[in-house]
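1. this one's sequence-less:
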């Protein structure tokens, strides 16, 4: 698995700046400042959040020598010659249980009844499984030997004092949060979620729940991308729709710029008379500081995509076609949000996969990035039909297959380049 290189951010602000995906992403990321705002959350509310500070262990784990099974704590030398036809019988001198302390030092030639999680008595160096013994209550009989350290875990085996538990920029999940709880923490400092707003554009768009007018369509992209924005870790402040009118678009975007670090628009990014987003982005960048970074991508779907830096915010203008919008969104918005969130690793990740089925829809004139499902190293791509039933609008894709221009049809068993979504 590798990260894409980060080529220099382009300085051209012309409307015709069309870039490969990698350069477009680098241009966007060069304009992104990670958040410095933090908040303190209970551990149970911190899953999936980004850690804001290095945290080191102040306690060893386990904090004492601990039994790993129910049975009898012993000196391994006392049973070195035990075997089924010549067992060793030892008196049981004490009973130790989890939370009950370490008990007295264990003399040679004696055993201590012990439960899982209990402190090992000083001197004992192994634990015989209960099921491998017989006992009358006061004595225990052992029929095979154990090596020192068997079935017990020494103090600090899992975590040593001073060991890093989580670093600034790490994404917190249950395992790490459990480690923090094991150190006595109840809360953790995390970075605040980046703020985002979304504007879907088009005279034809109708909000779900209202009757469709003649020539109208329901707004798919608002829900599709809004949910994915939240899943990527953004906090959505505004979700709005505008007609194809410059003044209306400007009012919406200017209001979003007041509090949103990322603004997503859909529609209005082609070259028609009612495609106004590129003009708006250039006007706002000139007034507020910034520039139009690119006006298109050398890839399909998603060729009609623009990116702009406006003040402290980034605007990502996507196609009005939900399939093209979802493709460009998955490849560009994710890394931007991850960097804004303070994550240490935010770029796209590339690996190799093996085709699980044939896929014959390739093009000679354009690089294609097709949504697919990756399981282990196996890649499944559904046949395309050009409509909303494509994988872009399904929930089971998790990667893009990178198909160079001029690539022959893909066949089962072929190795392919994969970009994780």
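-> That came in fine, so what should we check first? Because the structure is a prediction, the values reported are computed rather than measured.
2. going forward, measure contacts between C-alpha atoms and count neighbours the same way
-> Will do.
3. helix or strand: which one has the spatially closest residue to residue 225 that is not a sequence neighbour?
-> Computed as Cα to Cα, 6 or more residues apart in numbering, the closest residue to residue 225 that is not its neighbour in sequence is residue 326, at 7.1 Å. Per DSSP states H and E: residue 326 is located in helix 322-340.
4. what ranges do the helices span in the stretch 251-400 of the chain?
-> 277-288, 322-340 (DSSP state H, counting those that start in this stretch).
5. turn the ones you listed into CSV, columns for mean neighbour count.
-> What follows is the helices of the stretch 251-400 of the chain, written out as CSV (neighbours: other Cα atoms under 10 Å):
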stretch, mean neighbour count
helix 277-288, 18
helix 322-340, 23
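6. could you dump these into JSON lines with distance to residue 63 added?
-> Conversion of these to JSON lines gives the following (distance: least, Cα to Cα, whole Å):
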{"stretch": "helix 277-288", "distance to residue 63": "56"}
{"stretch": "helix 322-340", "distance to residue 63": "36"}
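7. returning to what we had before: list of residues touching the helix holding residue 326?
-> 25, 28-29, 32-35, 194, 220-221, 224-225, 232-234, 262, 266, 300-303, 305, 316, 318-319, 345-348, 369-371, 387-388, 390, 392-393, 421 (Cα atoms under 8 Å, 6 or more residues apart in numbering).
8. pasting the second one now:
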């Protein structure tokens, strides 16, 4: 029940350990959702076409469905004349058969009548009663969308891992899908701990501050493809924290807790986890964010993030968000990094990897030199630059890679 840190892990070792424990206790799962509610969800398995599309030969233009040889040699000086035997609007079809010397008036999207092999656009015709003059020659299949020309039945439509945007949902709708199998979102509980914290909306009394982390981390979970539920602010009270953790894990897959991870007098999370489970990680050799905890309780994970908002956000983005995205089926390729020129020198403590908050403006990378408790530095920050543990100085003018928060 001591307050000492366990053996501090190097960042790569910590990432691997966290990933391995997620893989041990959680597997990506699927769920079927209505197509209308599938926007921005991730396809769980390859999807194949159910029908040929288009499902029939169809007109690509308004005009007249003819046998192409009826138009050979046609011009404005020498029009060809054919008889109209039927007229079609989109959504209807003709039972008539087009023979030489006859035609069916047709709308875009309508099925090509039997016997016809091409469509002559209405712009090159002149209708006169039940006849029409043809002023242009066409070739077989001209302005006809052949059955299956877009996609054949049983063709691959969407690959596993594709994010369902409006255009891709349209593709599924064209195939008659009403539901789609997607990755189930990881269900994560979020709590903040600390006697000093109060909810926004209440009067800010002496020695109190508004809770930042639970709302911030909840939205980070959402952006990473999960579902997050705030389970409230918990005082630095052993029994209250213990009961909250146990109750939250009954309803959710994972618990993210901010605060209570340091080796301070008022920090109790490690002690609680030692009683109800087992601490697997306590401390990462990074700045900010050293006091990070990973515990296992009844084969579920409890992750303790630092209480300082900057530290909490950085640790979440670097170590926790990747495993949530993996469960949610979101590819790491979707993450955005940019390169730019450092505008001010960065000093870093040798022996500890540093995540330096920066702003990014049209190729200029500007460090934000505030401590990890400086909440409003987050308002300016666009992302962070990773400084390796063996680097003491990153010089002004160097090209650096910025990992963007958005």
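-> Good, I have the coordinates. Everything numeric in this text was worked out from a predicted model, so none of it was measured.
9. what range does the helix holding residue 326 of the first structure cover in the second structure?
-> Counting by TM-score structural alignment, helix 322-340 of the first structure pairs with residues 309-327 of the second structure.
10. residue contacts, residue 402 of the first structure?
-> Neighbours of residue 402 of the first structure in contact, by Cα under 8 Å, 6+ apart: 367, 368, 369, 370, 416, 417, 418, 419.
11. shouldn't it be within a strand?
-> Yes. Looking at residue 402 of the first structure with DSSP: H, G, I helix; E, B strand; the rest coil, it is inside a strand.
12. number of residues surrounding residue 183 of the second structure?
-> 23 (other Cα atoms under 10 Å).
13. about what we covered before: any idea how far the residue nearest to residue 225 of the first structure lies from residue 303 of the first structure?
-> Per Cα to Cα, to the nearest Å, residue 326 of the first structure is found 12 Å from residue 303 of the first structure.
14. quick one: residue 370 of the first structure and residue 410 touch, right?
-> No. Assessed by Cα atoms under 8 Å, residue 370 of the first structure is found out of contact with residue 410, at 12.0 Å.
15. settle it for me: which of the two has more neighbours?
-> For the pair residue 370 of the first structure and residue 410, the greater number of neighbours falls to residue 370 (23 against 19), based on other Cα under 10 Å.
16. residue 208 of the second structure matches what in the first structure?
-> Alignment note (TM-score structural alignment): residue 208 of the second structure maps to residue 216 of the first structure.
17. now do the contacts for the residue nearest to that match when sequence neighbours are not counted.
-> Spatial nearest neighbour of residue 216 of the first structure, chain neighbours left out: residue 204 (4.4 Å); criterion: Cα to Cα, 6+ apart. When contacts are counted by Cα under 8 Å, 6+ apart, residue 204 of the first structure is found next to 215, 216, 217.
18. between the residues you listed, which is closest to residue 360 of the first structure?
-> In terms of Cα to Cα, no member of the contacts of residue 204 of the first structure lies closer to residue 360 of the first structure than residue 217, at 30.9 Å.
19. doesn't residue 206 make contact with the closest one?
-> Yes. Taking contacts as Cα under 8 Å, residue 217 of the first structure lies within contact range of residue 206: 5.8 Å.
20. how about the strands in the stretch 151-300 of the first structure?
-> Using DSSP state E, counting those that start in this stretch, the strands of the stretch 151-300 of the first structure run over 152-153, 164-166, 187-191, 195-201, 205-206, 217-218, 235-242, 262-266, 290-294, 296-297.
21. make a markdown table out of the contacts of residue 402 of the first structure and add distance to residue 156 of the first structure.
-> Formatted as a markdown table, these follow (distance: Cα to Cα, whole Å):
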| residue | distance to residue 156 of the first structure |
| --- | --- |
| 367 | 52 |
| 368 | 51 |
| 369 | 48 |
| 370 | 48 |
| 416 | 44 |
| 417 | 42 |
| 418 | 40 |
| 419 | 39 |
